[in-house]
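1. okay, structure incoming, though there's no sequence with it:
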């Protein structure tokens, strides 16, 4: 039996350059998440809100992360209605989480929510993320926690989700997974890379069985200045072009 590969008609001629770039960047995020092993089959979501609109892009239901293309992304409004024709539906739980964040945070142009194994493992720990690694240093000054309320299908969860995220970049959904926001794909992706790495390090350090050494609170507090100095005035975009090249090498076709 031959399994047909998915083919998506191009929508590039139907959108402006700003939206097309966001589509390409978001599709790259999906492909990179697959390459890094962060997927939960088809059951998590990465989204991008189109500037000056109430429309955002989300993955088509039933498509693996390594199949997502710029043209396959479904464009919906904050009520979940499609605003561009698509043969695919979207997942209600993913819509609730992402529409809530995009509505509450106009600055969150990109939102990533994952059920990565390490992230879920740490989200199940009472103490949450521990200050035991340089990777955690990037996260802890802008980290919130959201208690588990079941599968995200109830409108009542919108208020608590928005409250717990507030103006932070990182949110640990207890017993559930990780969420990051960003003004760009680079911003949200680099944040998730640090978040997931910090969780992986924590799980492995705990598995070693020895006492864990924590980073001093004053070092944690000074992390934003240290990070800015280390980047020499360059933001997360410094790593985005190399990541796009990696996606093009290892998972070509996302920009179609």
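-> Thanks, I have it. Remember, it's a predicted structure, so these values are computed and weren't measured experimentally.
2. CA only for contacts and neighbour counts going forward, please
-> Noted.
3. got the contact list for residue 103?
-> residue 78 (CA atoms under 8 Å, 6 or more residues apart in numbering).
4. how about it, secondary structure?
-> helix (DSSP: H, G, I helix; E, B strand; the rest coil).
5. count of neighbours near residue 99?
-> Counted by other CA atoms under 10 Å, the residues lying close to residue 99 total 24.
6. and the strands in the stretch 151-256 of the chain?
-> Using DSSP state E, counting those that start in this stretch, the strands of the stretch 151-256 of the chain run over residues 170-173, 177-182.
7. out of those, the one nearest residue 221 is which?
-> strand 170-173 (15.9 Å; CA to CA).
8. who's in contact with the closest one?
-> 123, 139, 142-148, 164-165, 178-181, 191, 195.
9. need the strands of the stretch 151-256 of the chain in CSV (columns: mean neighbour count).
-> CSV is the format used below for those (neighbours: other CA atoms under 10 Å):
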stretch, mean neighbour count
strand 170-173, 26
strand 177-182, 26
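10. and of those strands, who's closest to residue 19?
-> strand 177-182 (16.3 Å).
11. would you mind measuring from residue 16 to residue 50?
-> According to CA to CA, to the nearest Å, residue 16 stands 11 Å off from residue 50.
12. circling back to that earlier point, in a markdown table, list the strands of the stretch 151-256 of the chain along with distance to residue 222.
-> Output for the strands of the stretch 151-256 of the chain, formatted as a markdown table (distance: least, CA to CA, whole Å):
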| stretch | distance to residue 222 |
| --- | --- |
| strand 170-173 | 17 |
| strand 177-182 | 21 |
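13. circling back: what about residue 16 and residue 50, which has more around it?
-> Using other CA under 10 Å as the criterion, residue 16 and residue 50 rank with residue 50 on top: 18 against 9.
14. surely that one touches residue 75?
-> No - using CA atoms under 8 Å, residue 50 is not in contact with residue 75; the gap is 9.2 Å.
15. so what sits against both of these two?
-> 56-57.
16. where exactly do the helices run in the stretch 51-200 of the chain?
-> Assigned helices in the stretch 51-200 of the chain, in chain order: 92-104, 117-123, 134-137, 157-165, 185-207 (criterion: DSSP state H, counting those that start in this stretch).
17. second one coming, line it up with the first:
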């Protein structure tokens, strides 16, 4: 009788670590209420494999994603493992574009949260009216809605509109962020989501107070002094993984 090979043994140690980190992130997003049925995507590049990245299986809820169920594909959409799951083209097209052209886009996150979609649908977009929004002043890109992102030809406009920024509000659509590491992308998404949530609450009550440009500049200059050790988002993400683990550790398999 053949001995069963564990999922971890089917890939390199570096890939398995990336798989576990990404699976944990899907569970964290679900815990925070950022799931959207079986839609939306978080992707990471596979370490030491040019042009390969991991994406969620199309059909699983974020709460069901595990390290072994993630699908490894290349930037042309070819499946590189024996996954039985399909990949959502709406996720592949957009994420493959950025993974192909942006060397620092190790992790990419796209969500349809209520707050993110609402602010992306608002004239003027994100406004400097709260602490978290000030983090992003002058650092948010915008891309007009062109329909579901399944057409390759939209890519040139996405790249042009993103420019050197690494956070974007897809108008009438939602949040898109990326980072050099998954924790960096996570804390960027978390902060942008909070900025949108607080803006919605503020605008519902009346005329907001706009933070002056000189205060925003000081705020952005000093933000690094409030960062925990380990790199952007590292301590924050680790804390959320511990919280997920206290509820369900199945993502590790």
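-> Thanks, I have the structure now. As the structure is a prediction and not an experimental result, all values here were calculated from the model.
18. need the TM-score from the superposition.
-> After superposition, the two chains reach a TM-score (TM-score structural alignment, normalised by the length of structure 2) of 0.93; 247 aligned residues with a CA RMSD of 1.4 Å.
19. wait, which of the strands of the stretch 151-256 of structure 1 is closest to residue 112 of structure 1?
-> Taking the strands of the stretch 151-256 of structure 1 one by one with CA to CA, strand 177-182 is closest: 5.3 Å.
20. how distant is that closest one from the center of its chain?
-> Between the mean C-alpha location of strand 177-182 of structure 1 and the chain-wide mean there is a distance of 5 Å, by CA atoms, centre = their mean, to the nearest Å.
21. mean per-residue distance, that strand versus structure 2.
-> Superposing on structure 2 places strand 177-182 of structure 1 at an average distance of 0.6 Å from its equivalents, by mean CA distance after the TM-score superposition for structure 1.
22. output the contacting helices and strands for that strand.
-> With contacts taken as 3 or more CA pairs under 8 Å, 6 or more residues apart in numbering; DSSP states H and E, strand 177-182 of structure 1 sits against strand 110-114, helix 117-123, strand 170-173, helix 185-207.
23. circling back: out of the strands of the stretch 151-256 of structure 1, which comes closest to residue 56 of structure 1?
-> The nearest among the strands of the stretch 151-256 of structure 1, by CA to CA, is strand 177-182 at 13.8 Å.
24. what range in structure 2 does that closest one sit on?
-> Under TM-score structural alignment, the counterpart of strand 177-182 of structure 1 in structure 2 spans residues 174-179.
25. got a list of contacts for that stretch?
-> 104-113, 116-118, 120, 166-170, 184-185, 188-189.
26. buried only: go through those for me.
-> By neighbour count, with 16 or more other CA atoms under 10 Å, those hold 105-113, 116-118, 120, 166-170, 184-185, 188-189 as buried.
27. residue 157 of structure 1 against residue 149, yeah?
-> Yes - between residue 157 of structure 1 and residue 149 there is a contact under CA under 8 Å: 7.3 Å.
28. of the two, which one has the most company?
-> Between residue 157 of structure 1 and residue 149, counted using other CA under 10 Å, the more crowded position is residue 157 (19 against 16).
29. residue 138 of structure 1 pairs with which position in structure 2?
-> Using TM-score structural alignment, residue 138 of structure 1 pairs with residue 135 in structure 2.
30. measure stretch 43-56 of structure 1 end to end?
-> Stretch 43-56 of structure 1: ends 18 Å apart by CA to CA.
31. to which residue of structure 2 is residue 219 of structure 1 aligned?
-> By TM-score structural alignment, residue 219 of structure 1 lines up with residue 215.
32. can you add distance to residue 71 of structure 1 and give the helices and strands packed on strand 177-182 of structure 1 back as a markdown table?
-> A markdown table is the format used below for those (distance: least, CA to CA, whole Å):
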| stretch | distance to residue 71 of structure 1 |
| --- | --- |
| strand 110-114 | 17 |
| helix 117-123 | 29 |
| strand 170-173 | 28 |
| helix 185-207 | 17 |
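33. among these, which comes closest to residue 21 of structure 1?
-> If you check each of these against residue 21 of structure 1 by CA to CA, helix 185-207 wins as the nearest, at 10.2 Å.
34. the closest one vs structure 2 - mean distance after superposition?
-> Relative to structure 2, helix 185-207 of structure 1 is 0.7 Å off (mean CA distance after the TM-score superposition for structure 1).
35. give me the angle between that helix and strand 177-182.
-> 150 degrees (axes from the mean of the first three to the mean of the last three CA atoms, to 10 degrees).
36. which other residues reach helix 185-207 of structure 1?
-> So helix 185-207 of structure 1 is contacted by 22, 25-26, 29, 110-112, 116, 118-119, 121-122, 129-130, 132-136, 138-139, 169-170, 178-182, 212, 235-237, 239-240 (CA under 8 Å, 6+ apart).
37. residue 42 of structure 2 - that's part of a helix, no?
-> No - Residue 42 of structure 2 is assigned strand when assessed by three-state DSSP, not a helix.
38. that one matches what in structure 1?
-> Aligned counterpart of residue 42 of structure 2 in structure 1: residue 46 (TM-score structural alignment).
39. confirm for me that that match is in contact with residue 31.
-> No - using CA under 8 Å, residue 46 of structure 1 is not in contact with residue 31, being 10.9 Å away.
40. mutual contacts of these two, please.
-> In contact with both residue 46 of structure 1 and residue 31: no residue, using CA under 8 Å, 6+ apart.
41. contacting residues for the aligned partner of residue 152 of structure 1 in structure 2?
-> Matched to structure 2 by TM-score structural alignment, residue 152 of structure 1 sits across from residue 149. By CA under 8 Å, 6+ apart, residue 149 of structure 2 lies in contact with 90-91, 93-94.
42. buried ones among those?
-> Judged by 16+ other CA under 10 Å, buried ones among the contacts of residue 149 of structure 2: 91, 93-94.
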